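[1] A structural model of the following input is requested.
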Amino acid sequence: MSGKELSDGFIPAYQWSSAILPVLNEGHALKLHFDGLSMYPLLVGGRDDVLIEAVSGKRLKRGDIVLYIRKDGMHVLHRIHHVEVSGYYMLGDAQTWIEGPIDEDDVRAVVTTIIRKGKSIECSALAYRWISELWLFMRSVRPQIIKIIHWVHRMRKS
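    Here you go, the predicted model:
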């Protein structure tokens, strides 16, 4: 690992994931700080944290947010759009294209809690499930909604 990675406080996922998987499999949850915009607006990289747990013994379903590894080794935190026999089909909340199939073996963890500004949002809560399902349903109009959200944020700052 280079000194830059250490001084920035950043360790790439491919370096830590093999160390945390056994901890998750022992039944522990891990608080994960993430970066990126692919899950905006329901998750904001750099602002929100998530608690992840092992997927073993859990039946993953549409709307669940999971940590998976792409074939190129990239670790991704996205929402399950749908499940087929061939695997999971994923969708970032800021995206309109569906990725998949993702093999079950490549899904490493599931998000159980979102931590936003010190408050916990349980992913199993009915209100959160309803909002995430609505957001999945609105896939085709997401770019326009995100533009409106950005416009509102700019107006509030001025």
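
[2] CA atoms for contacts and neighbours, from now on please.
    Fine.

[3] Tyr89: what's it in contact with?
    Shown in contact with Tyr89 (CA atoms under 8 Å, 6 or more residues apart in numbering): 80-83, 98-102.

[4] and it, what helix or strand is that in?
    With elements taken from DSSP states H and E, the one containing Tyr89 is strand 87-91.

[5] Can you spell out which helices and strands pack onto the helix or strand that that strand is followed by?
    Remark: after strand 87-91, the chain's next helix or strand is strand 99-102, criterion DSSP H and E. Other elements packing on strand 99-102 under the criterion 3 or more CA pairs under 8 Å, 6 or more residues apart in numbering; DSSP states H and E are strand 87-91.

[6] quick one more, to check against the first:
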Amino acid sequence: MQQGNLERCLRELGCAIIPVTGTSMWPLLQQGRSRVQLAARNGSPLKAGDVVLYRRADGTLVLHRIVLVEGADTCWLCGDHQWKHLEQVHDEQIVAVAQAFFRNGRLVDEHTGWYRLYRFLWTKNLTIRRCCLALLRWSGLEKHSLG
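    Reported below is the predicted structural model:
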């Protein structure tokens, strides 16, 4: 879906489902296998663990996870496949919030047990994330999954 069409769907319908591109949200989301159900940003409070679509200064739209909420209008974000390079994002940059994911055609949302644990661990401590990613690299699963 083109950027203009996505924003039109969010504006007119309040939601959209988009395919995943890139590897920054692996292992949760994989290019070609995953889709994200987005809801237009409605001003409700965001929290650590939420996955949001935001606009960078150059206009690029990026899907990343909130690691830390700072004050009323600032969040620090990081892709799930990253353990450093947090990006500071202000509330007005956030376009949409992920409501659910489709992995290999299966629905995953905040009520999915394994996802609640994943979200907690992945958000709570970047050192845990770094160790998990190192294990996945060492086991060969990262290379196999990212193709």
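
[7] on that earlier part again, which of the contacts of Tyr89 of the first structure are also in contact in the second structure?
    Shared with the second structure under both residues aligned by TM-score structural alignment, their matches' CA atoms under 8 Å, the contacts from these are 80-83, 98-100, 102.

[8] Now, of those, which are buried?
    Buried subset of these (neighbour count, 16 or more other CA atoms under 10 Å): 80-83, 100, 102.

[9] between those, which is nearest Ser140 of the first structure?
    Among those, His81 lies closest to Ser140 of the first structure (CA to CA), at 13.2 Å.

[10] Give me the aligned partner of the closest one over in the second structure.
    In the second structure, the residue matched to His81 of the first structure (TM-score structural alignment) is Val67.

[11] Next up, the contacts around its match.
    Applying CA under 8 Å, 6+ apart, we find Val67 of the second structure in contact with 48-49, 75-78, 123-124.

[12] Dump the kept ones among the contacts of Tyr89 of the first structure to TSV, plus distance to Arg47 of the first structure.
    Formatted as TSV, those follow (distance: CA to CA, whole Å):
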residue	distance to Arg47 of the first structure
Ile80	22
His81	24
His82	27
Val83	29
Ile98	25
Glu99	25
Gly100	28
Ile102	27
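
[13] In a helix, His144 of the second structure, correct?
    Yes: inclusion of His144 of the second structure in a helix is indicated when DSSP: H, G, I helix; E, B strand; the rest coil is applied.

[14] Please work out how many residues are found near it.
    Residues near His144 of the second structure, counting by other CA atoms under 10 Å, number 10.

[15] Which parts of stretch 34-45 of the first structure count as buried, going by neighbours?
    Residues of stretch 34-45 of the first structure classed as buried: 34, 38-39, 41-45 (neighbour count, 16+ other CA under 10 Å).

[16] Name the nearest of those relative to Arg108 of the first structure.
    Checking the buried residues of stretch 34-45 of the first structure against Arg108 of the first structure with CA to CA, the nearest one is Phe34 at 15.4 Å.
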